[in-house]
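Peer 1: Here is my input; please provide its structure:
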Amino acid sequence: LRWNDTYLHFHKTDPKQTYYLSMEYLQGRALTNAVGNLAITGAYADALKKFGYELEAIAGEERDAALGNGGLGRLASCFLDSMATLNLPSWGYGLRYRYGLFKQRIAKEGQEEIAEDWLDKFSPWEIVRHDVVYPIRFFGHVEISPDGKRKWAGGEVLNALAYDVPIPGYKTKNAISLRLWDATATAEDFNLFQFNDGQYESAAQLHSRAQQICAVLYPGDATEEGKLLRLKQQYFLCSASLQDIIFRFKERKSDRASGKWSEFPSKVAVQMNDTHPTLAIPELMRLLMDVEGLGWDEAWAVTNKTVAYTNHTVLPEALEKWSQAVMRKLLPRHMEIIEEIDKRVTVKPHLLFRYTTVMAQTDKVVPFACSLGKW
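Peer 2: I've put the predicted structure just below:
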């Protein structure tokens, strides 16, 4: 009830909302967190005892949500808890990994790592949103119309399906959302004739590629296929989240559907947690220009005031870089936009590693977060 009330309240009041994009969330167990934030731990434990159960035993049955495995994910989850507790209008976005964690066991040969299947039964804390689905394109080419407008076409298109997880605040009615994206393909993408002809793998190629995107957190990137999969994951998160953010911006006031993009930065703050979601910058530019029809200058002004970046390290091995070949192959339109940003924006050295706060209250942004010009 509080979850729905929170959404309706922010929908009606239309405040500036923070959207936190992170590849990891290390949530911990939701049951004890929820009853603790509601300040009913004692009462809940007493109620369970009447049925012959101990709270610790029940809590121990819950699987950790395998959405992260380190400090980056724990920090992201702490931020969501804090924002909910402070009654701030905010929302988290991530990926719904099937095997985001691993478990260890000792065998004769030594330590082994195997996948942790936290979804082998189901997660009681998530709600699948079949009404929230966005198309995500990969590969393809850029088409130029007679009037000079550019459009990304061809390639393969998967769907991003939303799963919502409640994040309750501590001793407050505010309950915000963590929206997780899962990759799916449609029935039309399954070739029934090939399957009946015995070509089983070919018949379900797109379904197989969809399952790969959210299968594992940080897949190995020693091969080009591994690099492509990692880049797919990051773009999948950015594109689905930004499409959702733009939809909500329009939904809250009907007159925005026809314009008023100058209002966007006053209503939306997109916070990128480390380098993984930095494709949010060229993707927002693409959506504003190619889909919404804005010119470069207007789109850049909106993007520059909307997106902020949290830097976690200055070590070069931790700052991601992508080869132009991989980027151009998977995201040809974005490579064009990145090259144009590189031409138009001069990054001052003292701004390269500038820190921004998670709440993104300022209108400043580090242009493309340390990666600009390093492809």
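
Peer 1: C-alpha only now, for contacts and for neighbours.
Peer 2: Noted.

Peer 1: hang on, residue 64 packs against residue 118?
Peer 2: Yes. Counting by Cα atoms under 8 Å, residue 64 touches residue 118, with 7.0 Å between them.

Peer 1: Nearest spatial neighbour of residue 214, chain-adjacent residues omitted?
Peer 2: Counting by Cα to Cα, 6 or more residues apart in numbering, residue 214 lies nearest to residue 97, which is 4.7 Å off, once chain neighbours are set aside.

Peer 1: go on, residue 116?
Peer 2: Here the residue nearest residue 116, using Cα to Cα, 6+ apart, is residue 102, at 4.8 Å.

Peer 1: Please apply the same query to residue 89.
Peer 2: residue 17 (5.0 Å).

Peer 1: Return the distance of that neighbour relative to residue 306.
Peer 2: 11 Å (Cα to Cα, to the nearest Å).

Peer 1: again, but for residue 314
Peer 2: In terms of Cα to Cα, residue 314 sits 23 Å off from residue 306.

Peer 1: Looking at the two, which is more packed in?
Peer 2: Set side by side, residue 314 and residue 306 show more neighbours around residue 306, with 25 against 11, by other Cα atoms under 10 Å.

Peer 1: Mind jotting down where the helices sit in this structure?
Peer 2: Ranges of helices in the chain, per DSSP state H, are 2-13, 30-37, 41-50, 55-60, 71-85, 192-196, 200-203, 205-213, 224-252, 264-267, 280-286, 296-306, 324-330, 332-344.

Peer 1: deepest of those, which one?
Peer 2: helix 280-286 (a mean of 24; mean count of other Cα atoms under 10 Å).

Peer 1: got a list of what residue 194 touches?
Peer 2: Residues near residue 194 by Cα atoms under 8 Å, 6 or more residues apart in numbering: 200, 202-203.

Peer 1: For residue 192, list the residues it contacts.
Peer 2: Applying Cα under 8 Å, 6+ apart, the residues near residue 192 are residue 203.

Peer 1: actually residue 38, not the one I wrote
Peer 2: By Cα under 8 Å, 6+ apart, the neighbours of residue 38 are 170-172.

Peer 1: got those residues as JSON lines, with neighbour count columns?
Peer 2: Putting the contacts of residue 38 into JSON lines (neighbours: other Cα atoms under 10 Å) gives the following:
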{"residue": "170", "neighbour count": "21"}
{"residue": "171", "neighbour count": "13"}
{"residue": "172", "neighbour count": "15"}
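
Peer 1: can I get these in a markdown table with distance to residue 284?
Peer 2: What follows is those, written out as a markdown table (distance: Cα to Cα, whole Å):
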| residue | distance to residue 284 |
| --- | --- |
| 170 | 33 |
| 171 | 36 |
| 172 | 33 |
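
Peer 1: Second input sequence below; structure requested for side-by-side comparison:
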Amino acid sequence: MATAIKEPNGSMPVDATNIPAEAHPLAEKPAEIASNINYHAKFSPHFSPFKFEPEQAYYATAESVRDRLIQQWNETYNHFHKVDPKQTYYLSMEYLQGRALTNAIGNLNIQHAYADALNKLGHDLEDITEQEKDAALGNGGLGRLASCFLDSMATLNLPAWGYGLRYRYGLFKQKITKEGQEETAEDWLEKFSPWEVVRHDVIYPVRFFGHVEVNPTGTRKWVEGEVIRALAYDVPIPGYKTKNTISLRLWEAKAVAEDFNLFQFNDGQYESAALLHSKAQQICAVLYPGDATEDGKLLRLKQQFFLCSASLQDIIFRFKERRDGKGSWQWSEFPSKVAVQLNDTHPTLAIPELMRLLMDEEGLGWDEAWDVTTRTIAYTNHTVLPEALEKWSLEVMRKLLPRHIEIIEEIDKRVCSSPL
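Peer 2: All right, here's what the predicted structure looks like:
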């Protein structure tokens, strides 16, 4: 069955049998692009096959563009994996990307070809781009700056990745009614985002609460508490008129099947049975949850540590992956291959978390771990306004991150005792 398509004037639907539904992932000619869009409308279906209205056309068009990005994405990853340069990793709680479709076809210099292809399918490019919802990953200058940095680094052919959180509802959407301003949850993921690729093989444990266990050898280990899994979703970031396509890796918080208590559920204790699943969903529910209560403070701190821990575990994994098969190596090489840039105060827990990972998981001593950490992590401060310089009470920190309080107190002790 051919895909039913509306003519440009929106009147009678027409039959696109003259446009084959064939996959042309790297197409540049309008006819082949139209064929690839038609292919995704038929064989990557998300809607009823009996209509091809602007919303359906947007998703099929986005998937057609994504085909091309994935090819460049894989080539970029393989190139940097082989060359093994020093790579920048940008950690930010916010990203304000704008419309990915317009940005992608502009950077790839194929906007005119896509406009012609969509005309063949009975649509205008401008109408299709209007269908895209803004990714609710940020709300202001901090997020816009982060996205501009990623775009610029991709354009300059720099080896760089961004890390953030995959917020389910972002902040809010606003409506003006007779009663005034009304705020409702942002629904940018109500259907799905065609730009993200879930990486089911990239998942890391992130611990909260628990206590510190001291082993007979004197080494310390953070144990028990809650463990939430961080699952990676990757978004391609293409450079302008270059093949370099880098990644924005977003973390989603997940609990696993073992965390669902089937016996409690069958006993009617429905909320208790899925308690950890509920707590996991809260972490990436919204950007900047209210922190007027202790629970709100704990949730904000959870968000920030979740981003830091998952990202650093991933960075360390990639560093080791690139060392495989290259003979012996030392942790002193880490800062020559990794640069972690913290966007404002939100990801600063990356400093004690990298110390913990290096000492407790990798077996480094304090001095070596501190040397690696201080040569790896850099920090950007955007303002000195008190509301932007976050403060956390010792009680909240010690409750949620007991091992990190030990590390922070030791850092403070050593800095205060060192000569100026």
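
Peer 1: Next, the TM-score between them, please.
Peer 2: Overlay of the two chains. TM-score (TM-score structural alignment, normalised by the length of structure 1): 0.91; 349 aligned residues with a Cα RMSD of 1.5 Å.

Peer 1: related to what we said a few turns ago, near the aligned residue in structure 2 for the residue nearest to residue 214 of structure 1, how many other residues are there?
Peer 2: Per TM-score structural alignment, the equivalent position to residue 97 of structure 1 in structure 2 is residue 167. Residues contacting residue 167 of structure 2 under the criterion other Cα under 10 Å number 27.

Peer 1: quick one: which of the helices of structure 1 is nearest residue 153 of structure 1?
Peer 2: helix 332-344 (9.2 Å; Cα to Cα).

Peer 1: Mean per-residue distance, the closest one versus structure 2.
Peer 2: Superposing on structure 2 and averaging over aligned pairs (mean Cα distance after the TM-score superposition for structure 1), helix 332-344 of structure 1 comes out at 0.3 Å.

Peer 1: Next, report how far that helix is displaced from the centre of its chain.
Peer 2: 22 Å (Cα atoms, centre = their mean, to the nearest Å).

Peer 1: now it and helix 296-306, what's the angle there?
Peer 2: Put simply, helix 332-344 of structure 1 runs at 90 degrees to helix 296-306, going by axes from the mean of the first three to the mean of the last three Cα atoms, to 10 degrees.

Peer 1: residues in structure 2 aligned with helix 332-344 of structure 1?
Peer 2: Under TM-score structural alignment, the match for helix 332-344 of structure 1 is residues 402-414.

Peer 1: wait, what's in contact with the residue nearest to residue 214 of structure 1?
Peer 2: 66-67, 182, 214-217.

Peer 1: Could you check how far the equivalent of residue 194 of structure 2 over in structure 1 is from residue 29 of structure 1?
Peer 2: Matched to structure 1 by TM-score structural alignment, residue 194 of structure 2 sits across from residue 124. Counting by Cα to Cα, the separation of residue 124 of structure 1 from residue 29 of structure 1 is 11 Å.

Peer 1: what about those two, which has more around it?
Peer 2: Counted by other Cα under 10 Å, residue 124 of structure 1 and residue 29 do not tie: residue 29 has more neighbours, with 15 against 11.

Peer 1: Identify the residue of structure 2 aligned to that one.
Peer 2: Residue 29 of structure 1 maps onto residue 99 in structure 2, by TM-score structural alignment.

Peer 1: Out of the contacts of residue 194 of structure 1, which is nearest to residue 226 of structure 1?
Peer 2: Closest to residue 226 of structure 1, out of all of the contacts of residue 194 of structure 1 and judged by Cα to Cα, is residue 202, at 20.5 Å.

Peer 1: Quick one: map the closest one onto structure 2.
Peer 2: Residue 202 of structure 1 maps onto residue 272 in structure 2, by TM-score structural alignment.

Peer 1: ok, its match - contacts?
Peer 2: By Cα under 8 Å, 6+ apart, the neighbours of residue 272 of structure 2 are 261, 264-265.

Peer 1: repeat that for 10 Å
Peer 2: Contacts for residue 272 of structure 2 (Cα atoms under 10 Å, 6 or more residues apart in numbering) come out as 260-261, 264-265, 278.

Peer 1: Let me have the residues you listed in TSV, extended by distance to residue 414 of structure 2.
Peer 2: Converted to TSV, the contacts of residue 272 of structure 2 look like this (distance: Cα to Cα, whole Å):
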residue	distance to residue 414 of structure 2
260	44
261	45
264	49
265	50
278	40
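
Peer 1: Surely residue 206 of structure 1 and residue 156 touch.
Peer 2: Yes. Counting by Cα atoms under 10 Å, residue 156 is a contact partner of residue 206 of structure 1 at 8.0 Å.

Peer 1: what's the distance between the closest residue to residue 388 of structure 2 other than its chain neighbours and residue 103 of structure 2?
Peer 2: Distances taken as Cα to Cα, 6+ apart put residue 345 closest to residue 388 of structure 2, at 7.6 Å, once the chain neighbours are dropped. Applying Cα to Cα, the value for residue 345 of structure 2 to residue 103 of structure 2 is 29 Å.

Peer 1: Residue 348 of structure 2 maps to what in structure 1?
Peer 2: Looks like residue 348 of structure 2 aligns to residue 278 there (TM-score structural alignment).

Peer 1: Could you do residue 321 of structure 2 as well?
Peer 2: Per TM-score structural alignment, residue 321 of structure 2 is aligned with residue 251.

Peer 1: so the residue nearest to residue 89 of structure 1 touches residue 269, yeah?
Peer 2: Yes. In terms of Cα under 10 Å, residue 17 of structure 1 counts as a neighbour of residue 269; the distance is 6.1 Å.

Peer 1: Out of these two, name the residue with the larger neighbour count.
Peer 2: residue 269 (26 against 21).

Peer 1: Tell me which residue of structure 2 lines up with the more buried one.
Peer 2: In structure 2, residue 269 of structure 1 lands on residue 339 (TM-score structural alignment).
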